[in-house]
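Novice: Pasted the sequence and its predicted model underneath.
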Amino acid sequence: MKYRAHLSAVLAAALLAAGCASTTTGSVASGGSARSQLLLVSPEQVMQQSLQYYDQQNTKARAQGKLVTSGAEWNRVNTVMQRLVPHVATFRPDAARWPWQLVLIDEDTVNAHVMAGGKITFYTGIIRKLRLTDDEIAAIMGHEMAHALREHTREKISQSAAGDMAIAIGGALLGVGEGAQQLAGLGKQLALDMPFSRHMESEADLYGLELAARGGYDPRAAITLWQKMAQQGGGGGPSFLSTHPNSGDRMAALQNAMPRVLPLYEQARARR
């Protein structure tokens, strides 16, 4: 039994070590370091799943008459995206060749999200309810683009797979019952999945802050954005049981990074 446990631990450790890498260079806003990521699944697998969901989302929105492909709102958001795209090469050169694409859905939802490979979805509700300025749209756009650049979806899937593997191996070796394994699974969710999700959100905030600044959008708008979100109730609640940082923590981190990104904004403005 001890030999089997040792062998399983060695194999699991080797698998995890082989999956450690970093998808991008570091961000000025986060101090310049590039965090190592656990990447056990291939980018092709994640891309396939993401594109499938993206197509389903768009087909449903089109059938409901909610898919916006032109007009003032679409032009505003698309212009922001197009100004930020050239700067993704700062973090990873291959991303400049991705088929970045915007979808705007006419729905009363204060949200935006991104699929792997640069497929970005905005909802009209976030623009209208928060009365977003272009600089605030850039803060959201940069955040979503950062999730894609850092391949956070791929990382989350890899973390979940690694955690499930560890629980399954441990349960089998120790003869633990199903109930105990479910309890361990809940512990994994609270101790691993949620904090990493919060960390990814914070990371996307900082990378996105730099992207917006490099695109010539005022990074200070990220602060006003989260002030508006806090008033709407977004990002509130206890951080411990949330996959997002609370608004106060978020704004403090953004404010702390501001001296590092404001010079990039001033340089971008001077070039325009």
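Specialist: Sure, I can see it.

Novice: can we go C-alpha only for contacts and neighbour counts from here?
Specialist: Fine.

Novice: how about the nearest residue to residue 20, chain neighbours excluded?
Specialist: residue 38 (4.6 Å; CA to CA, 6 or more residues apart in numbering).

Novice: this is the comparison structure:
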Amino acid sequence: MRNFALIFIVSLLVISCATSPLGRRQLMTVSAGQMDEMGVASFTELKQKTPVTKNAKTSAYVTCISRAITAELNDGRVWEVQVFEDDQVNAFALPGAKVGVYTGLLKVAKTQDQLAAVIGHEVAHVLANHSGERVSQQMAAQGLSQIGGAVTGVDPQLFGIASNVFYTMPGSRAQESEADLLGLDLMARAGFDPRQAVTLWQNMMTAGGQKPPEMLSTHPSDSTRIDQLQARMPKDLPVYEAARAGGKKPKCG
């Protein structure tokens, strides 16, 4: 069993050859095609279960911002955009070129630039293949928990808790921070003011309730996110100014 555990770990290291757009090593055991199929299926199921807004103006507004962001990917795909009637302060993007925004988010993301910060963040998750990485991490964590329990005799659930706190959650926080920075890049390239990303998270801090300590969360704290965004601002402000000078001046509403 010990030899099997060693083989399993070495195999994961060999497979772990993907690199994110910011240079971070990623564990990747599923293909982009597989993730696209999963994303399309999930989006189709969500549309069947959650009502889509009937407000044409709201739909056009969100679509305008989303298309401006996704155009910066230069992937040749026309992304499907849907606005869902739901009070959740949330949005998402899925592999397979899908974007979803809940109407509750529009109460917090109060301008087109603030909404662009959220959509840029979500599209960045797809750009960096974070969904595939999360699936791969979950598979690895489950496998290691089972092997650890078999080798040591310790309850695999304890290994599962430890791997969640010390492996899965830190990995998720790294993905969120990466998506914040890549999303900032995307919105600046599209001609949206990156400074509004900071304002957005200030709004989130005001709107949000009590949150767990950062170590026990899948997301960085709001203050950490703001600090990271401000640190990247000197890079993206010139990009934004160049985009505006080049004629990229979104007027979505």
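Specialist: In hand now; what should we look at? Quantities reported herein were computed from a predicted structural model and do not represent experimental measurements.

Novice: Map the residue nearest to residue 20 of the first structure onto the second structure.
Specialist: By TM-score structural alignment, residue 38 of the first structure lines up with residue 27 in the second structure.

Novice: swap in residue 145 of the first structure?
Specialist: So, by TM-score structural alignment, residue 145 of the first structure is matched to residue 123.

Novice: ok, now how distant is that match from residue 72 of the second structure?
Specialist: 10 Å (CA to CA, to the nearest Å).

Novice: In terms of packing, which of the two has more residues around it?
Specialist: Between residue 123 of the second structure and residue 72, counting by other CA atoms under 10 Å, residue 123 is the more crowded of the two (27 against 15).

Novice: packing partners for whichever strand or helix holds residue 56 of the first structure?
Specialist: Following DSSP states H and E, one finds residue 56 of the first structure within helix 43-63. Judged by 3 or more CA pairs under 8 Å, 6 or more residues apart in numbering; DSSP states H and E, helix 43-63 of the first structure is in contact with strand 112-115, helix 152-174.

Novice: equivalent range in the second structure for the helix or strand just after that helix?
Specialist: Per DSSP H and E, the first helix or strand lying C-terminal to helix 43-63 of the first structure is strand 67-68. On the second structure, the counterpart of strand 67-68 of the first structure by TM-score structural alignment is residues 52-53.

Novice: Scan the first structure for its longest helix.
Specialist: helix 247-271 (DSSP state H).

Novice: was I right about residue 109 of the first structure contacting residue 123?
Specialist: Yes. Using CA atoms under 8 Å, residue 109 of the first structure is in contact with residue 123, at 6.0 Å.

Novice: For those two, indicate the residue with more neighbours.
Specialist: With neighbours defined as other CA under 10 Å, residue 109 of the first structure and residue 123 compare such that residue 123 has more, 21 against 15.

Novice: show me the contacts for whichever residue in the second structure pairs up with that one.
Specialist: Counting by TM-score structural alignment, residue 123 of the first structure corresponds to residue 102 in the second structure. Residues near residue 102 of the second structure by CA atoms under 8 Å, 6 or more residues apart in numbering: 83-91.

Novice: Relative to residue 82 of the second structure, how far out is residue 102 of the second structure?
Specialist: Residue 102 of the second structure is 9 Å from residue 82 of the second structure, where distance means CA to CA.

Novice: Common neighbours of the two, please.
Specialist: Joint contacts of residue 102 of the second structure and residue 82 (CA under 8 Å, 6+ apart) do not exist.

Novice: quick one: residue 50 of the first structure and residue 118 touch, right?
Specialist: No. Counting by CA under 8 Å, residue 50 of the first structure sits too far from residue 118 to count as a contact (10.1 Å).

Novice: quick one, which of these two is more surrounded?
Specialist: Comparing residue 50 of the first structure with residue 118 by other CA under 10 Å, the one with more neighbours is residue 118, at 21 against 18.
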